[in-house]
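>>> show me how the following folds:
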Amino acid sequence: MFLEVAMSRCAVALVVVITLFLSACGGGDTDRRRNDDENACVPSCQDGFSCVAGTCYVRVQPEDCGEGEEFDPSYRVCLVPSCEDTVQNGGEEGVDCGGPCELSCEDEPVEPTCDDGIQNGGEEGVDCGGACGLSCEDEPDVDPPTCDDGIQNGGEEGVDCGGSCEEACAAAPSCEDGIQNGGEEGVDCGGPCEQACEIPASCGDGQVQGEEQCDHGGTVELACAYGEASCEVCNAQCQLVAGQSSGYCGDGVVQSDEGEGCDHGGSPETECEAGETSCQVCNAQCELVDVEVESGCGDGVVQSGEDCDHGGSPQTSCAYGEESCQVCNAQCQEVAGRVTGYCGDGVMQPAHEGCDGGDLDGATCTSVGSAGGALSCDASCELDQSACLDVEIAELTSGFAHTCVRTTNGQVYCWGRNDDGRLGDGTTIYKAQPTLVPGLSNVTKISAGGYHTCAIQQGGTLSCWGGNQTGQLGNGTVVDALTPTPVVWAGTPPVVTTVSAGSTHTCAIVSGGQAYCWGSDESGKLGSGGAVPSSSPLTLPTPVSGLADATQIHAGRYHSCARRQLNGRYVCWGRNSYGELGDAGYFGSSSTVPRQVDDADYISGFLSGPYVAAGDRYSCARGTFGTIYCWGSPAYGQLGDSSTPSTSRPNEVFGGPGSADFLSVGERHVCAVASGTVYCWGSGQYGRLGLGDTDNFYEPFALTMPSAIDVQVGGMHTCARLTDGGVMCWGRNSHGQLGDGTQVDRTTPVRVQF
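Take a look at the predicted model:
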């Protein structure tokens, strides 16, 4: 019995989690080789890591260091200062030799000099790593400029390549090289000569303003820092451009001025050539280090000094499924192996798993042959198709304590309460999961009411089933029907275009626009036009007085509403104790004829709106532009305004989505869909709002759930049709109306188990 229309809202959530890993030597793709003289680890760390004292640390920025840590610029890592970490840091005055405190840190193993590349001893300036005559007191910045400082300046006509003067200025100047040189009067913009190179007036003042992307503050940046394979710099026009790489460990070029003794070109060397028992290799820090191979390692026999012997093929990885293990490395030492994956690590291993956690490798219910639904991963890392659907849902409807769907092939499934046969399966047994309604085919429209259900078949034939105490099945009796029963018409049956099942009555529109209602005429909700409502049920379809141009109709609990075709206006009839008919002149009275909703001409977007619906003591409509209006009793917040008294004037629902794509009205709560997001407000009893509690809400609140196409509000529960093809329900579940196989109330959405 409960409403459909819609609204729009965008929601964006972004959460970024950054995790830094520290890996011991031998972890990942590293090997560890023991040097007897230095007792030092010579690893090959993964890209992005530096080895310090036998451990691989992730490279970071200075600001990433935590309390008690110190950034070491040589390795670009955060370290807790120690006189045994082989790095001069903390309060150490000498060079840290990596031994016990009583052997190092105070006694310097090497006499400090001004050409050892480290500021130590009594040096007051920056140690430049050259001859003493180059001075540690003078600042390292070169001034005046020279042709080998890596920047084109001075009187240079060519491009300064940063080498010796004889090698440097060889490149011919060009107006497209991004450097002002040759006879250029402007700043070379790096494009064709005819393009202008204008510099913003404020460029160089150190403040980013106007169209500037950056501001170099007077010193143009051209090159990336050592260690950066790429970067952005601020050029002479105060634009961010790609900087010139000045080199890094692993680029295949030895930057001796940066302390490189070698450059491995991307693959650090860790082992000697076959047959060599000792050699020098280039490690991950571009340092030449000595490597010795112990005799016998790799022969398959554990000998003195060996923990194990790999027999020629060093082990590096744990077997699949192991979260940790010990392996035999290239030095015949037992070390922690690299974990290659296991079920539960969140990464699918195609050779062993069909999925892992949320990683389904792109699989969906559709790709595995189902019509729709939600594919998931079980605890064994196999695809779980239990929430996939064998049928494709085309329409959803919710009654007081039951729910039904129509499939694209014209079949109907229902579940929930069934003591009066409202599920249509020929029994009176409650069903907590969808059950096929037999005998129906080519169904084009369905509607679930308080105690009964109706369906239109292709060609316009209308059938109803379930409770019939007030004649709401329209077959001339007041006897319940356990299976679909045709509605009986006076004369030739008309072509029925739409139907709405209310609590104890039913309304429909036939071809041409004439509206009919039947069942209980309590408070005049059938609209028969009599002087007073009928005290007896009208068990056959009865024309609604003066409503021959209806385009949409909705049967509520004690009143009904419709939209007229000729002027697009809304009309309602039946009880008006709370202003639910929208006619202030009839407030407190009932009407057996349609009354026009007041003030429609004065509310922007209200006139000619596509949908109107009747709840219990109130009504709602969706205007032309997606705005939702409600009127009547605000007792549970369904008018969207806690301060509004009972009113006949349509009240715009504030605080919710401004443009609804779909709207649905129940007895005491309302829900809508906007751009795939479901919003609900009103009574929260039994969790029917889906917000995780049972509180009432006086304005629309968004639910946390998958994207939805439409929503259907029942008596004390709600269901939504999802874009993935599935259905989710929430609220009261006393009779299995949520379809999840239980009778447990849910305050948040759960999937229907088809």
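
>>> contacts, neighbours, all on C-alpha from now
Noted.

>>> Met716: what's it in contact with?
Applying Cα atoms under 8 Å, 6 or more residues apart in numbering, we find Met716 in contact with 400-401, 667, 685-686, 688, 731-732.

>>> thought Tyr578 was touching Thr647, still the case?
Yes. Using Cα atoms under 8 Å, Thr647 makes contact with Tyr578 at a distance of 6.8 Å.

>>> mind listing the shared neighbours of those two?
632-633.

>>> just send the contacts of Met716 back as a markdown table, with neighbour count and secondary structure too.
Formatted as a markdown table, the contacts of Met716 follow (neighbours: other Cα atoms under 10 Å; DSSP: H, G, I helix; E, B strand; the rest coil):
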| residue | neighbour count | secondary structure |
| --- | --- | --- |
| Phe400 | 25 | coil |
| Ala401 | 25 | coil |
| Glu667 | 24 | coil |
| Gln685 | 19 | helix |
| Tyr686 | 19 | helix |
| Arg688 | 37 | coil |
| Gly731 | 31 | strand |
| Arg732 | 24 | coil |
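
>>> before we go on, could you also do this sequence so I can check it against the first one:
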Amino acid sequence: MEAEGKIQSSSSSGGGGGAVSGPIRRVLLISAGASHSVALLSGNVVCSWGRGEDGQLGHGDAEDRFSPTQLSALDDLDIVSVTSGADHTTAYSKSQMQVYSWGWGDFGRLGHGNSSDLFSPQPIKALQGLRIKQIACGDSHCLAVTMEGEVKSWGRNQNGQLGLGTTEDSLVPRNIEAFQGIPVKMVAAGAEHTAAVTEDGELYGWGWGRYGNLGLGDRFDRLLPGKVSTVEGEKMVLVACGWRHTISVSSSGSLYTYGWSKYGQLGHGDFEDHLIPHKLESLRDSQISQISGGWRHTMALTTDGELYGWGWNKFGQVGVGDSIDHCSPVQVKFPLDQKVVNISCGWRHTLAVTDRQNVFSWGRGTNGQLGHGECVDRNVPKIIEALSTDGSSGQNIAASKVDISSEKTWVSPTQRYAIVPNENQERGQTEALFGASDVNVPENDGKRIRI
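Sure, this is the predicted structure:
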């Protein structure tokens, strides 16, 4: 379909190059972080927008972008996948067999052997030459699955989320030896926990487990992958992690959730935690084809292209027209009854691509992460015209020009930030059980302040 109309090509804040006009491009992949978004377009073009304070947009500065901006540093690198962590991003080049990362570098989550922030993409040397099947990024750790089914992990490890048998952070990717001889199909990363599905359909969990989010029947951490007991005869094919909850899909298309449910993010009609995978009965008549977990909300896509959301909804991130938490799935409606083909949950916002090749976003918009050229929250899907067929189809977007060899892209975190405690730290139900508040749960949008 021919593109209809044009939009503003530069963001309302920050730098970047001038407007460029190019061929029609369709969005192949989307990925939402804490407060930023990334998209891979046809032609191996990567765009990013939203919060840029930690370099997670990759445009060489710390500015927010309110509209999709082409990450020109990755042009001509044959990028085939992009994945957002909370405040960092990764991309994979198939032809160069190279993983790139950028953004907030604390705890070694970028994999470059240090804790420095990066404001433009740099190759992770330890992964050079590997054929990567999938990358997963959590709050402060990452994992990569090779085509051979091996798993590498790096970043923060205070609760064992790297699966290495220790609680020591890893500044570079390391092999998870526990999966030796067990080919892994995919992995998922939460705040401080990790899940995996093997090629044989077995489900594993490790890391921080206080809410039962490992699915192992208790509230204990695991430093090594533990096998989850699932329903007899059900093999798992998909897994996703929210902040403190986990979602999986079986080969029959059934959806299971477990872990933290204070905001209804498990979708079982209540606010009770589940320590083992619990089938979502309300969607038993639907076959689930895709899942995504946000900070405290969940999205599930059916094979019919219907999208359902539930959980925390303060900013409208569930997308059903209100700001009320939902403890059961509610269908998200799109103009012209468009079917959804791709979804991604950020912390407080959600992205979706439809069969008409339109991209929609909703939820928190304070840093421009919705890509609408503004910083307004939305509680129903709104089209991102710059990336959509019913818009300018990627023909008129801003482009950033960054020299990825520049040493200025490296910044030590001690030069930029002081870590400050959150005055409104959330006190979960496990305080009574464990005698301490969860100091790692942020409540507002700003976690750090400039020194």
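
>>> tell me which of the contacts of Met716 of structure 1 you also see in structure 2.
Retained in structure 2 by both residues aligned by TM-score structural alignment, their matches' Cα atoms under 8 Å are the following of the contacts of Met716 of structure 1: 400-401, 667, 686, 688, 731-732.

>>> closest one to Glu292 of structure 1 out of those residues, please.
The closest of the kept ones among the contacts of Met716 of structure 1 to Glu292 of structure 1 turns out to be Gly731 (Cα to Cα; 72.1 Å).

>>> nearest residue to the counterpart of that closest one in structure 2 other than its sequence neighbours?
Structural alignment places Gly731 of structure 1 opposite Gly363 in structure 2 (criterion: TM-score structural alignment). For Gly363 of structure 2, ignoring the flanking residues on the chain, the nearest one in space by Cα to Cα, 6 or more residues apart in numbering is Gln317 at 3.8 Å.

>>> now swap in Val187 of structure 2 and tell me
Nearest non-adjacent residue to Val187 of structure 2 (Cα to Cα, 6+ apart): Ala196, at 4.2 Å.

>>> distance check, the counterpart of that neighbour in structure 1 against Val612 of structure 1.
Residue correspondence, TM-score structural alignment: Ala196 of structure 2 in this structure matches Ala562 in structure 1. Ala562 of structure 1 sits 6 Å away from Val612 of structure 1, going by Cα to Cα, to the nearest Å.

>>> overlap in contacts of these two?
552-554, 570.

>>> is it true that Gln134 of structure 2 touches Val145?
Yes. Using Cα under 8 Å, Gln134 of structure 2 is in contact with Val145, at 5.2 Å.

>>> which one's more surrounded, these two?
Val145 (24 against 20; other Cα atoms under 10 Å).

>>> which one in structure 1 is aligned with the more buried one?
Using TM-score structural alignment, Val145 of structure 2 pairs with Ile509 in structure 1.

>>> and if you look at Asn159 of structure 2?
Match for Asn159 of structure 2 (TM-score structural alignment): Ser523.

>>> doesn't its match belong to a strand?
No. Using DSSP: H, G, I helix; E, B strand; the rest coil, the assignment for Ser523 of structure 1 is helix, not a strand.

>>> residues touching it, list them.
Per Cα under 8 Å, 6+ apart, neighbours of Ser523 of structure 1: 533, 558-559, 574-575, 590-592.

>>> out of these, which are shared with structure 2?
Under both residues aligned by TM-score structural alignment, their matches' Cα under 8 Å, what these keep in structure 2 comes to 533, 558-559, 574-575, 590-592.

>>> now Arg25 of structure 2: how far from Pro173 of structure 2?
33 Å.

>>> which of these two has more residues huddled nearby?
Higher neighbour count among Arg25 of structure 2 and Pro173: Pro173, with 25 against 20, using other Cα under 10 Å.

>>> helix or strand: which one has the residue nearest to the more buried one when sequence neighbours are not counted?
Closest residue to Pro173 of structure 2 apart from its sequence neighbours, by Cα to Cα, 6+ apart: Trp154 at 4.6 Å. Per DSSP states H and E: Trp154 of structure 2 is located in strand 151-155.

>>> which is the next helix or strand following that strand?
strand 170-175.
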